[in-house]
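Undergrad: I'll drop the sequence and a predicted model, then ask my questions.
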Amino acid sequence: MAAWENPVHQVALRGVRMDAQTRCAHYHSLIDVIALKHPCCATFYPCHLCHGELAGHEAMPWPADRFDEPAVLCGVCSALLSPAAYIEADSCPNCQALFNPGCKSHLHLYFEMETGA
């Protein structure tokens, strides 16, 4: 397991066999180009599996009351998005890089989501 920190994006960023656009050993298609900030360690990881392998602690989802703060990194252009903006987007608003639509099924792993109650 090789962890890599990428200083190009100028944020705390770690991943397992991560490339320069934040694709990792677990998710590495052409459209897997985001990393998510974890509030438990203030570090961006490409996925929950990378966090699990590298962080040494349990992941916490981004709090709902902080959805206006930057917590999503575009691995293509380094733009930072709020969870609210990311959830509504199909691509980066800065560089138009497409985001993997399958990531939407994992939102609950990264963000504190309302249960609808």
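TA: Received the coordinates, thanks.

Undergrad: C-alpha from now on. contacts and neighbour counts both.
TA: Noted.

Undergrad: longest strand of this protein?
TA: strand 34-38 (DSSP state E).

Undergrad: neighbouring contacts of that one?
TA: 13, 21-23, 43-47, 59-62, 71-75, 99, 110 (CA atoms under 8 Å, 6 or more residues apart in numbering).

Undergrad: roughly how far apart are the closest residue to E5 other than its chain neighbours and C103?
TA: Excluding its sequence neighbours, the residue lying closest to E5 (CA to CA, 6 or more residues apart in numbering) is R14, at 4.7 Å. From R14 over to C103 the distance is 18 Å, taken as CA to CA, to the nearest Å.

Undergrad: hold the first one in mind and look at this next one:
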Amino acid sequence: MIRGQLVDSCGRCEHYASELDIVANLCLTCGEYWACYRCHESAGHQFGRVPRTSGLLAVQCGMCGHSMTYEAYSAGSCASCGAGFNPGCALHADIYFS
């Protein structure tokens, strides 16, 4: 389940709602997938970043629900359904990943 101020069932939120904004990021602190870091601010704790090389399922595709590692997510699209991800999300990578 994707948490946040969602505007649709694919994980788009009030802050990021383009056609390609369909990923949710895992917070290691609470163990929940969040639509974005701004939505996560309501959680009351800092976002627990996932180490890039951990092999953890750090990202979830909002189109099909497939969970993937940072490495798989970095390919730019979902390996399960083929949905493309927003390339601009790379600008926020340090918020979600260490």
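TA: Everything's here; your move. Note that the structure is predicted; figures quoted are calculated from it, not measured.

Undergrad: Quantify their similarity with the TM-score.
TA: Once superposed, chain against chain, the TM-score is 0.92 (TM-score structural alignment, normalised by the length of structure 2); 98 aligned residues with a CA RMSD of 1.2 Å.

Undergrad: that older thread, the residue mapped onto the residue nearest to E5 of structure 1 from structure 2 and G55 of structure 2: what is the separation?
TA: Matched across to structure 2, R14 of structure 1 falls on R3, judged by TM-score structural alignment. Distance, R3 of structure 2 to G55 of structure 2, by CA to CA: 22 Å.

Undergrad: So if I had to pick from those two, which one is more boxed in?
TA: For R3 of structure 2 versus G55, the count of surrounding residues by other CA atoms under 10 Å is larger for R3: 17 against 13.

Undergrad: residues in contact with V11 of structure 1?
TA: 43-44.

Undergrad: now it: how far from R23 of structure 1?
TA: V11 of structure 1 is 16 Å from R23 of structure 1, by CA to CA.

Undergrad: Structure 1: helices as residue ranges?
TA: Along structure 1, counting by DSSP state H, helices occupy 48-54, 83-88, 107-110.

Undergrad: Which parts of structure 2 are strands?
TA: Under DSSP E, structure 2 gives strands at 2-3, 23-26, 33-34, 59-61, 67-68.

Undergrad: so which of those strands gets nearest C81 of structure 2?
TA: strand 59-61 (8.7 Å; CA to CA).

Undergrad: Give the equivalent position in structure 1 for Y16 of structure 2.
TA: Using TM-score structural alignment, Y16 of structure 2 pairs with Y27 in structure 1.

Undergrad: tally of neighbours for that match?
TA: Neighbours around Y27 of structure 1, by other CA under 10 Å: 18.

Undergrad: Against I87 of structure 1, how distant is it?
TA: 18 Å.

Undergrad: And for L73 of structure 1?
TA: Taking CA to CA, one finds L73 of structure 1 at 13 Å from I87 of structure 1.

Undergrad: now swap in T43 of structure 1 and tell me
TA: T43 of structure 1 is 19 Å from I87 of structure 1, by CA to CA.
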